[in-house]
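Chemist: Below are the sequence and a predicted model for it; my questions follow.
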Amino acid sequence: MKETVIVQGQKPGPQERSTKAKALLGRYGMLLILIGLVILMSLLSPTFFTSGNILNIIRQMSVVGIVAIGVTMIIITTGIDLSSGSVIALTSVVVASMSHPGSFPLALALLVGLAIGAGTGLISGTIIAKGRIAPFIVTLGMMTAARGAALLFTGGKPIGNLSDSFKFIGQGSVLGIPMPIIIFFIVALVSYIILNRTKFGKYIYAIGGNEQAAVIAGVNVEKYKILIYGYAGLLSAIAGIILTSRIASGQPTAGMMYELDAIAAAVIGGTSLSGGIGTIGGTVIGALIIGVMNNGLDLLNVSSYWQQILKGVIITVAVFIDSKKNKKK
């Protein structure tokens, strides 16, 4: 067996440099892709790299970004959530119905909306954890039920006439920064702390890494799975409130396909569908990549049909790379 002797001051060999390069690429690859995409779009469209458009990109993707953060935590545990878009719609119509001028206090409307989101998540999580049913099936059922409830609540019609105080959430700004961006980064920061600085976060990774080992170690897997889906539902409700405020109406059709964009952002950002791997920072970058791509292609007048195809290709490539990484481990 050969031993590698490290001499102080010796230059690293080609193999060592290659290993370091791969490690750096694995860690910062998505960030480099985002930077490259921004540079490319700036060269192709003179209106892309302006302060107004950059803020617009982040504001537009803030709703999907918030949902993607919750989805990231679920995917880390080897789960999936297909109900996010429908929960956005249900939250949207209920909150809108309580946010007419002079009706209910704003705080009450927001609390009811957040309770609906958290409640749907807790129901899904309980069925998944206690019933040991595949997350795909349970959240697919919740997706259908929540969308149906939103349509039933409104009769399929939008709800308008919202108060100015409610509309400020999605349309206002503080020191020139739009409120959706502020809320998005607060959610990202809080979620980062939860995932990296708390026992809850450690258990999320433990469940995703090896569920049986987590059980043996004394982790109450059922309890934490329920809480994870509840937290993701809460974030979907926050996203629904922002979206409703931005468009100034509660729409029973709101949030269509948002769950797929959220999953795409998480996977593009490095979250492994095999579980145990994922970061909030990576998901934020993944959401920004989707936002930059959508905005840039819109400015270049590229058909939305081609945009869907490109997004599908990117997701497929990201999953392919992820599967290759897992095979090597």
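Modeler: All right, it came through fine.

Chemist: C-alpha from now on. contacts and neighbour counts both.
Modeler: Will do.

Chemist: Which secondary structure elements does the helix or strand where Val67 lies sit against?
Modeler: Assigned by DSSP states H and E, Val67 falls within helix 51-76. In this structure, helix 51-76 makes packing contacts with strand 177-178, helix 179-197, helix 199-209, helix 221-247, helix 258-268, helix 280-299, judged by 3 or more Cα pairs under 8 Å, 6 or more residues apart in numbering; DSSP states H and E.

Chemist: just checking, what packs against the last one?
Modeler: What that stands for is helix 280-299. With contacts defined as 3+ Cα pairs under 8 Å, 6+ apart, the packing partners of helix 280-299 are helix 14-44, helix 51-76, helix 179-197, helix 258-268, helix 304-328.

Chemist: Please compare the first structure with the one that follows:
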Amino acid sequence: MDKTKKWSEILLDYALYLILGIMIIGVVIADSSFLSLNNMWKILSQASTRGILALGVAGMIVLAGTDLSAGRILGCGAAVSASLLQSVTYASRMYPQITEPLPMILPLLLSIVVCVAFCLLNGFGVAKLHMHAFIISLGTQLIAYGVLCLYIDSQKDGAQPLASLDPRYISLVNGKFWGVPNLVWFLILCAIVMWIIWNKTTLGKNMFAIGGNTEAAAVSGVNVAKNIMMVYLVAGVLYGIASFLEAGRIQSVTTSTGLNYDLDAISGCVIGGVSFSGGVGTIPGVLIGVIILQVINYSLYYLGVNAYLQYVIKGLIIILAVAIDVRKYIAKK
């Protein structure tokens, strides 16, 4: 009886991975060409910017919070990058006064500044005003979307996609190095840096302590407010990098850029084992979760599944992931 109970608990704990695995196997059976190397690189490239975004969101979830504004913040950063890196030969560019190509580091830094500003607003609400991360990030989401719409609408020819980008920019983002897409290398680099921060720095240790038990962390001498702000600052830097790369990847930024990216990032984190109860999570887990989710997204699109049905399936995956996470939390208590 005990063995049966043990196996049933194991099946429940890993039910999500089993279901996702079965779905992927089903796609491969339906169309074996899905496993082509070209498709794998496409999946990893598409997962890269969402993966970098998820690395930032993961820190907030470890703090027992979340960030609903990540997607819209990414949209703002992407708009800044794209507008400054439009081809100087494009007659309808947003900044006609830019007659010489800008160093690409400048738009990247400005994108990071914009994203950090929004993230620090979220961090201030959580750390200083003691607001729930859900509420403050919901408000920031609306602010960021409004700012994005105003920025794109400010063009002299009216609201139009920010396209016709500098070839150098497109080549940097979409090129390959040693046969591997540059986007994948950027994701790997960001993941390595975040692994070091999470596992080898005082900030990482304090982050897990605060997420596990805020009161205990404060009593032990951890400056809770300062560390929360630092976690949001790091997230802002990651958002800025993801924004810069995403604009170059899609090559056309509109007011819809970033829509639902936050949900993909949160879903990837939860699938990868980052617990909403706080204090639990790993960088490899985040990467695995994001890639699994992107495989599902791409496979549904690849098989021509109805776009509306795709939303239903993704919603069910999120519910199942959170349900399993809650079950584990209750079992620990």
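Modeler: Sure thing, it's come through. Bear in mind that the values here come from a model prediction, so they are computed numbers and not experimental data.

Chemist: circling back to that earlier point, now mean neighbour count and distance to Gly170 of the first structure too, for the helices and strands packed on helix 280-299 of the first structure, in JSON lines please.
Modeler: Written out in JSON lines, the entries for those read as follows (neighbours: other Cα atoms under 10 Å; distance: least, Cα to Cα, whole Å):
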{"stretch": "helix 14-44", "mean neighbour count": "14", "distance to Gly170 of the first structure": "25"}
{"stretch": "helix 51-76", "mean neighbour count": "24", "distance to Gly170 of the first structure": "9"}
{"stretch": "helix 179-197", "mean neighbour count": "17", "distance to Gly170 of the first structure": "6"}
{"stretch": "helix 258-268", "mean neighbour count": "26", "distance to Gly170 of the first structure": "17"}
{"stretch": "helix 304-328", "mean neighbour count": "13", "distance to Gly170 of the first structure": "25"}
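
Chemist: quick one, which of the ones you listed is nearest to Ala134 of the first structure?
Modeler: When these are ranked by proximity to Ala134 of the first structure, the top entry is helix 51-76, at 12.7 Å, counting by Cα to Cα.

Chemist: gap between Asp31 of the second structure and Val326 of the second structure?
Modeler: As for Asp31 of the second structure, its distance to Val326 of the second structure is 35 Å (criterion: Cα to Cα, to the nearest Å).

Chemist: Same check on Lys42 of the second structure?
Modeler: Applying Cα to Cα, one obtains 33 Å for the distance of Lys42 of the second structure from Val326 of the second structure.

Chemist: same question, Lys332 of the second structure
Modeler: For Lys332 of the second structure, the distance to Val326 of the second structure (Cα to Cα) stands at 10 Å.

Chemist: which one is the residue nearest the centre of the first structure nearest to, not counting chain neighbours?
Modeler: Taking Cα atoms, centre = their mean, the centroid of the first structure lies closest to Ala68, which sits 0.6 Å from it. In space, Ala68 of the first structure comes closest to Ala262 once its chain neighbours are excluded; the distance is 4.1 Å by Cα to Cα, 6 or more residues apart in numbering.

Chemist: what sits against the one you found?
Modeler: Ala262 of the first structure makes contacts with Val64, Gly65, Val67, Ala68, Ile69, Val71, Ala287, as judged by Cα atoms under 8 Å, 6 or more residues apart in numbering.

Chemist: for those residues, which one is nearest Ala118 of the first structure?
Modeler: Nearest to Ala118 of the first structure among those, with distances taken as Cα to Cα, is Val67, at 12.6 Å.

Chemist: Please pull up the equivalent of that closest one in the second structure.
Modeler: Residue pairing (TM-score structural alignment): Val67 of the first structure is matched to Leu53 of the second structure.

Chemist: Could you do Thr253 of the first structure as well?
Modeler: Across the alignment, which pairs residues by TM-score structural alignment, Thr253 of the first structure is matched by Ser256 of the second structure.

Chemist: what about that match, is that helix, strand or coil?
Modeler: Using DSSP: H, G, I helix; E, B strand; the rest coil as the criterion, the local structure at Ser256 of the second structure reads coil.

Chemist: Which residues are in contact with Ala191 of the second structure?
Modeler: Ile52, Leu55, Ile283.
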